[in-house]
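> A structural model of the following input is requested.
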Amino acid sequence: MARNAYHSGVRVGNWYENRLREEELKMSMERCRTAERHFQGLSAALLEEGEVSVCPDGLLHFGDSVIVHAPVVTPRRGQVTEYASNFHSFPSPAGTSRPSIPCTLAVTPNRQALIKNSYIDSPITASPDHHKPVIKNVFTIVPRDSHTPTSSILCYGDPFDLVHVTSGGERLYVTSPVGSALHSSRMSRRQEVLLQEGSSAHSAWRLVPSQPELRLTLQDQPAEVGARVWLVQTMTNQPLVVEEEFVTNTIFGTEHEVSVGMVTRATTKAASTLALLTWTRDETQTRRRREEEEEEEERRRRDEEEEEDLKRQRMKELEEEEERRRRRLHRINAIMTTAHAEINQ
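Now for the predicted structure:
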């Protein structure tokens, strides 16, 4: 008599293909999780504290590491409500009802460039979030002439390169190719500003006072830290501007577009006044004092935690001692009860 050869352990259908598909799905999910962890680590590395130079004399020098600050940026009406919850806005100097928001120029790579750890062609944007020195917003002033000493004073009109040093140590130059169909900002259609390898005619910049009446007076004079200036491209004689009407969504949030072009009544509104900031001696002392206060507070907090731990340990020892004494009394009472019972018998 024939017996049924099939039972619950028999594999039917495309079982081998299904197993391969499940294994491939697991491997794909693991690769996605690894890439996401790698991306989070790289993006966090860009927000680590950056080092800026100390200028005790209050003047800019070749070789100084600076942050480029746009003190007055007036966004569109629809963007004011978006920034209101995150930033403290200031009244517009022009007397308008729209508030102004300070921004800081920074390198903003996209997700693909960040994962590949390649920042070439990464755009420069204006971030209203990060005003403290971090890796993504620190730039170095480099002389274009090899005969110029690194520590010499930077004067108005002197050509220089702005170099950004990535977290991996790569030196990239802030460049603005002449506007064309391939090299123009996506929304403003002005010259785009991005990072490129090596120095070129498109990466040469110079400082010009923002007030026209002071330009002849301050020509070839030392540039001060924090002075209101225009960052002008020497090849096109056009200033670097922060687009007030055009924002872009990046991996670090909403940031303003940065371009090169003259601002006139016929063009869209843009902020061209910038300030190059470093640490002065007073700021350095204040920062050192703040760090010492933070260390003292951390030491005090650690001492308090150790004292609390000692108190808890002492209380635990007292409780254990009380428990041992209670058990010892209980045993003595039990022995005495037994002894009385034996005597009565």
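
> going by C-alpha atoms from here, please, whenever you check contacts or count neighbours.
Will do.

> do I have it right that Ser188 meets Phe246?
Yes: between Ser188 and Phe246 there is a contact under Cα atoms under 8 Å: 7.0 Å.

> and for Phe62, the neighbour number?
Phe62 has 20 neighbours, counted by other Cα atoms under 10 Å.

> any idea how far it is from Leu195?
20 Å (Cα to Cα, to the nearest Å).

> now Asn237
19 Å.

> what does Pro133 give?
Pro133 sits 19 Å away from Leu195, going by Cα to Cα.

> show me what counts as buried in the strand or helix carrying Arg31.
Assigned by DSSP states H and E, Arg31 belongs to helix 15-46. Neighbour-count burial for helix 15-46, counted by 16 or more other Cα atoms under 10 Å, picks out Phe39, Leu42, Ser43, Ala45, Leu46.

> now the other sequence, so there's something to compare against:
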Amino acid sequence: MAGYRPAVLVGRWGEEAQLQEERVRDFMRRRERGELLIQKIKSLQESLLQKTELSVCKDGCVHFGDTVLLLNPAPAEPGPGACGSLALAVPLEDSSAYSAAPLRAPCGVSAVQGVDPVGRNTFHVLSVDGTAVDEPIRFGQKFGLGTTGGFSAQMFYLASDHKSFLRFATKSHLQQVFLTEERSYLTCWKAAFWDPQLRLEHEGFPVPANSKIIITHCHTNRSLAVPRNFWTRSYFGKEYEVVCHTYLDSHKAEEDKNCWEIVTGDPSNRDGSMCDRPDPQPGGVRKELCEEA
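Alright, predicted model coming up:
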């Protein structure tokens, strides 16, 4: 025993040395291909979670070519488990940091509580009928919505299709909403005025930004909605399911689940949005009423 010192090689030292060398070579190969977990997380942050600058509308209307945030505002009468305003976004479970590709289409979409404009929750407003960029969108006019997150060289488009035995939303089993690589009649949407009693009068007028509207799928004539009672867990919290389904109350008017706002940028804050601006009249007091008083 006196002849054995720490420098003496005993046991299966040769196999262990070769195994260690193979681990180092495998690490170097994965680092060169960008397959390390830390590299994938960095790529995810540079695409999905990178800050995005929203378009600023000077005339108060939404235009073709704008970069916007699609917001489902908090219900007027929040119930138990209320989650506030939700923004349409690319679900992170479909773009996991553990996968080789950041995003593969077709994939679903979800609604998240974070309303800060980043790559995963901002969209480009696209023309589908040849209308020029910077022209305002009008009620009843078709338009498209494309991703801005830089997931790949190709843009992905918001789409929907009729429910079938093989194609439906995972949780609610309603008509699903998804992202696709091809532009077609499935990627066409249109806006309608929020108040059904004034809807016909506003047909053909420009769509106002940061105001309540209805977004309807042209092919199926069903409205974009967030039921809010179907959700899954992701890396950053709850991801609420987004579907195409028209929820009507007893007066045949759309419910808050179908309510959307096309949010634009804050002219006073380059990285902010109009939903972050403080209320100029706290308490909901209108300026006109104050002047009359």
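
> on that earlier part again, from the buried residues of helix 15-46 of structure 1, pick the one nearest Val260 of structure 1.
Val260 of structure 1 lies nearest to Leu46 out of the buried residues of helix 15-46 of structure 1, by Cα to Cα, at 24.7 Å.

> center of structure 2, which residue is that?
Taking Cα atoms, centre = their mean, the centroid of structure 2 lies closest to Ala89, which sits 1.4 Å from it.

> got a list of what the equivalent of that residue over in structure 1 touches?
In structure 1, the residue matched to Ala89 of structure 2 (TM-score structural alignment) is Ala106. Applying Cα atoms under 8 Å, 6 or more residues apart in numbering, we find Ala106 of structure 1 in contact with Ile124, Thr125, Ala126, Ser127, Lys136, Asn137, Val138.

> now neighbour count, secondary structure and distance to Phe252 of structure 1 too, for these, in JSON lines please.
Formatted as JSON lines, the contacts of Ala106 of structure 1 follow (neighbours: other Cα atoms under 10 Å; DSSP: H, G, I helix; E, B strand; the rest coil; distance: Cα to Cα, whole Å):
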{"residue": "Ile124", "neighbour count": "26", "secondary structure": "strand", "distance to Phe252 of structure 1": "13"}
{"residue": "Thr125", "neighbour count": "28", "secondary structure": "strand", "distance to Phe252 of structure 1": "11"}
{"residue": "Ala126", "neighbour count": "29", "secondary structure": "strand", "distance to Phe252 of structure 1": "11"}
{"residue": "Ser127", "neighbour count": "24", "secondary structure": "strand", "distance to Phe252 of structure 1": "9"}
{"residue": "Lys136", "neighbour count": "25", "secondary structure": "helix", "distance to Phe252 of structure 1": "11"}
{"residue": "Asn137", "neighbour count": "28", "secondary structure": "helix", "distance to Phe252 of structure 1": "12"}
{"residue": "Val138", "neighbour count": "27", "secondary structure": "coil", "distance to Phe252 of structure 1": "16"}
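
> now, which of those residues sits nearest Val163 of structure 1?
Distance to Val163 of structure 1, by Cα to Cα, is smallest for Val138 among the contacts of Ala106 of structure 1, at 8.8 Å.

> that's a helix at Glu295 of structure 1, yeah?
Yes: using DSSP: H, G, I helix; E, B strand; the rest coil, the assignment for Glu295 of structure 1 is a helix.

> for Val134 of structure 1, see how far away it is.
21 Å.

> just want to know which of those two has more residues nearby.
Val134 (18 against 12).

> could you find the counterpart of that one in structure 2?
Alignment note (TM-score structural alignment): Val134 of structure 1 maps to Val118 of structure 2.

> give me the neighbour count for the nearest residue to that match once chain neighbours are set aside.
Setting aside the residues directly before and after it, Val118 of structure 2 is nearest to Lys51 in space (Cα to Cα, 6 or more residues apart in numbering), at 4.4 Å. Residues lying near Lys51 of structure 2 (other Cα under 10 Å) number 18.

> how close does Lys51 of structure 2 sit to Gly11 of structure 2?
Using Cα to Cα, Lys51 of structure 2 is found at 55 Å from Gly11 of structure 2.

> again, but for Val177 of structure 2
From Val177 of structure 2 over to Gly11 of structure 2 (counting by Cα to Cα), the distance is 60 Å.

> compare these two (neighbour count), which wins?
For Val177 of structure 2 versus Gly11, neighbours defined as other Cα under 10 Å are more numerous around Val177 (24 against 7).

> thought that one was touching Val242?
Yes: taking contacts as Cα under 8 Å, Val177 of structure 2 lies within contact range of Val242: 6.4 Å.

> what sits in contact with each of those two?
Common contacts of Val177 of structure 2 and Val242, defined by Cα under 8 Å, 6+ apart, comprise Val109.

> possible to save the contacts of Ala106 of structure 1 as JSON lines with distance to Met315 of structure 1?
Formatted as JSON lines, the contacts of Ala106 of structure 1 follow (distance: Cα to Cα, whole Å):
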{"residue": "Ile124", "distance to Met315 of structure 1": "60"}
{"residue": "Thr125", "distance to Met315 of structure 1": "58"}
{"residue": "Ala126", "distance to Met315 of structure 1": "57"}
{"residue": "Ser127", "distance to Met315 of structure 1": "53"}
{"residue": "Lys136", "distance to Met315 of structure 1": "51"}
{"residue": "Asn137", "distance to Met315 of structure 1": "52"}
{"residue": "Val138", "distance to Met315 of structure 1": "53"}
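
> for those, which ones persist in structure 2?
Comparing the contacts of Ala106 of structure 1 with structure 2 on both residues aligned by TM-score structural alignment, their matches' Cα atoms under 8 Å, the contacts found in both are Ile124, Thr125, Ala126, Ser127, Lys136, Asn137, Val138.
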